[in-house]
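Novice: here is a sequence with its predicted model. Questions after.
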Amino acid sequence: MEVGFLGLGIMGKAIAMNLLRHGFKVTVWNRTLSKCDELVEHGASVAESPAAVVKKCKFTFTMLSDPSAALAVVFGKDGIVEHISGGKGYIDMSTVDAGTSSKISEVITKKGGYFLEAPVSGSKKPAEDGQLVILAAGEQALYEEVLPAFNVIGKKSFYLGQVGNGAKMKLVVNMIMGSMMNAFSEGLVLAGRSGLDPSVLLDVLDLGGIANPMFRLKGPTMIQGSHSPAFPLKHQQKDMRLALSLGDETAVSMPVAAAANEAFKKARSMGLGELDFSAVYETVKALEPPSQIS
């Protein structure tokens, strides 16, 4: 299968590399062309624009940072709309809101193409290992055609129905994850300030009912103050914002998520946006403990 791939950030690069390793012919494009170099070394071709990719390939995948980037690749100069046509499939794996997906879907289908949103649950390591969870929605026939690619990219694919459902599911998942990370950060700092060993807390948590892979993976590096970006904090905050907007649309009260969003915003104001989303831990650590009253 020959596919196109647009967007070679942390996730996009790992996914495209996986496709190459499994025998797919891949044509790539990225706004910063130098990010294509490593993929070219592994057999990828490079196109000069998103339009050139979709002209060449029957199926084009994208993994972009936010709604504005996703829309720009479709509607901007040399964008997808210039060459999408009958029989072509466009699969957007970016994490965006349902409204953005609907706008993209509408223009693709008007041009005779097929659209599928397919955001993923998972970060850098699962992307490298082909262990993502794919949350697809849109044209079911396209979903079935690209399952061979999804089976390389992920450990499980869900087909969720109409366009927008994939975006909504991803935002709910990331809202829960972001809220958990904040509570986890507060717990680690609370343990340390109370005279407990935070690493022992990790052992206790891992043996209980709230044991989970995120605590297991992130906890030791957080304690060490290491936040190498697997999922940048600025993107987590974007997802919290979009989830809260979905809450506004559906009249769902989300005070925990709102507080978590404020913590991620504070972390961004501290210059931590490019680090892993676990760096929100540093905002809790930065709060000075109350002075002792003698």
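Specialist: Yep, that arrived. Numbers count the residues shown, from 1 in each chain.
Novice: only C-alpha atoms from now on, for both contacts and neighbour counts.
Specialist: OK.
Novice: ok, which stretches of the stretch 151-294 of the chain are helices?
Specialist: 165-193, 198-206, 213-223, 233-250, 255-269, 281-285 (DSSP state H, counting those that start in this stretch).
Novice: may I see the buried residues of the fifth one?
Specialist: Read that as helix 255-269. 257-258, 260-261, 263-268 (16 or more other C-alpha atoms under 10 Å).
Novice: and if you look at the third one?
Specialist: By neighbour count with 16+ other C-alpha under 10 Å, helix 213-223 contains the buried residues 215, 218-219, 222-223.
Novice: helix or strand for residue 37, which one?
Specialist: helix 37-41 (DSSP states H and E).
Novice: correction: the previous question concerned residue 55.
Specialist: helix 50-56.
Novice: still on that earlier bit, off-centre distance for the very next helix or strand once past the helix holding residue 37?
Specialist: As assigned by DSSP H and E, the chain's next helix or strand after helix 37-41 is strand 45-46. Taking C-alpha atoms, centre = their mean, to the nearest Å, the mean C-alpha location of strand 45-46 is offset from the chain mean by 24 Å.
Novice: can you name every helix or strand that strand 45-46 contacts?
Specialist: Using 3 or more C-alpha pairs under 8 Å, 6 or more residues apart in numbering; DSSP states H and E, the elements in contact with strand 45-46 are strand 25-29.
Novice: structure B:
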Amino acid sequence: MADCRDEDADLATVFNAVSRQTIYLSQSGAGAVMKLAVNSLIHGIIQTLAETMTLAEASGITSEQAFDVIVASAACAPMLKYRRPLYLNEADHDVTFTVALARKDMEVTAQLADRRGTAMPQGRTTLAKLIEAEKAGYGARDMASISTYMRKDTP
């Protein structure tokens, strides 16, 4: 029987081969919680990006100009750079993560927060927008379609 440390080393070799960094959270289930937490942050960023782009566009700033400013600012998350084409024209690209999947993530995350007794007011706002977008027919579209969805409410 292998020593636990040997097994950890074997697993680390596999994890390091498929990821940039392996972080041990030291308890069973912690990885799943962190997946939900990180996805919650991503969905919140996407919702805020949609609001920001809608405000910029309503003020006469082109989507491209607004995006250039955002990615050059302290607010830039790496995913904004590599998903730029989707955020600027979601309809011309393959779906990578649907609104329905994001809604499911946020529902599970909100339920977890309820069980843990933690507040998630921003997360619940994001969840509400995802539910609205899904009901409006955006469920099978990429998360980037949230910008398109938000534009529909702008006169």
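Specialist: All right, it came through fine. The structure presented is a predicted model; accordingly, all values stated were derived computationally and were not measured.
Novice: make CSV from the helices of the stretch 151-294 of structure 1 and add distance to residue 103 of structure 1 to it.
Specialist: Listed next are the helices of the stretch 151-294 of structure 1 as CSV, based on distance: least, C-alpha to C-alpha, whole Å:
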stretch, distance to residue 103 of structure 1
helix 165-193, 13
helix 198-206, 43
helix 213-223, 33
helix 233-250, 16
helix 255-269, 26
helix 281-285, 36
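Novice: mind checking which of those helices is nearest residue 133 of structure 1?
Specialist: helix 165-193 (10.0 Å; C-alpha to C-alpha).
Novice: I'd like to know which elements that closest one is packed against.
Specialist: Checking 3+ C-alpha pairs under 8 Å, 6+ apart, helix 165-193 of structure 1 ends up next to helix 98-110, strand 120-121, strand 132-138, helix 198-206, helix 233-250, helix 255-269, helix 281-285.
Novice: where in structure 2 does the next helix or strand after the second one fall?
Specialist: Scanning the chain past strand 120-121 of structure 1 towards its C-terminal end, the next helix or strand to appear is helix 124-129 (assignment: DSSP H and E). In the comparison with structure 2, helix 124-129 of structure 1 aligns to no range at all (TM-score structural alignment).
Novice: so what touches helix 124-129 of structure 1?
Specialist: 10-11, 14-15, 17-18, 132, 153-154, 230-231 (C-alpha atoms under 8 Å, 6 or more residues apart in numbering).
Novice: packing partners for the helix holding residue 37 of structure 1?
Specialist: Checking 3+ C-alpha pairs under 8 Å, 6+ apart, helix 37-41 of structure 1 ends up next to helix 10-21.
Novice: residues in structure 2 matched by the helix it packs on, start to end?
Specialist: Going by TM-score structural alignment: helix 10-21 of structure 1 matches no residues.
Novice: again with stretch 260-267 of structure 1
Specialist: Counting by TM-score structural alignment, stretch 260-267 of structure 1 sits on residues 126-133 of structure 2.
Novice: what's that stretch in contact with?
Specialist: 43-44, 47, 99-100, 102-103, 106-107, 139, 146, 149.
Novice: mind doing that once more with 6 Å?
Specialist: 44, 103, 106 (C-alpha atoms under 6 Å, 6 or more residues apart in numbering).
Novice: what do we get in structure 1 for the second one?
Specialist: Right, residue 103 of structure 2. Checking TM-score structural alignment: residue 103 of structure 2 goes with residue 237.
Novice: counterpart of residue 66 of structure 2 in structure 1?
Specialist: Residue 66 of structure 2 maps onto residue 201 in structure 1, by TM-score structural alignment.
Novice: ok, residue 23 of structure 2 next?
Specialist: By TM-score structural alignment, residue 23 of structure 2 lines up with residue 158.
Novice: residue contacts, that match?
Specialist: 135-136.
Novice: distance check, it against residue 245 of structure 1.
Specialist: The gap separating residue 158 of structure 1 from residue 245 of structure 1 is 24 Å, by C-alpha to C-alpha, to the nearest Å.
Novice: count of residues packed around residue 140 of structure 2?
Specialist: 14 (other C-alpha atoms under 10 Å).
Novice: for residue 253 of structure 1, same thing?
Specialist: With other C-alpha under 10 Å as criterion, residue 253 of structure 1 counts 11.
Novice: ditto for residue 35 of structure 2
Specialist: 13.
Novice: quick one: map it onto structure 1.
Specialist: In structure 1, residue 35 of structure 2 lands on residue 170 (TM-score structural alignment).
Novice: residues in structure 2 aligned with the helix or strand hosting residue 69 of structure 1?
Specialist: Element membership of residue 69 of structure 1 [criterion: DSSP H and E] is helix 67-75. Following TM-score structural alignment, helix 67-75 of structure 1 has no partner segment in structure 2.
Novice: and that helix, what's buried?
Specialist: Buried-residue list, helix 67-75 of structure 1, by 16+ other C-alpha under 10 Å: 67, 69-71, 73-74.
Novice: which residues are contacting whichever helix or strand comes after that helix?
Specialist: Beyond helix 67-75 of structure 1 on the C-terminal side, the first helix or strand identified by DSSP H and E is strand 89-92. The contact list for strand 89-92 of structure 1 (C-alpha under 6 Å, 6+ apart) reads 59-62, 113-118.
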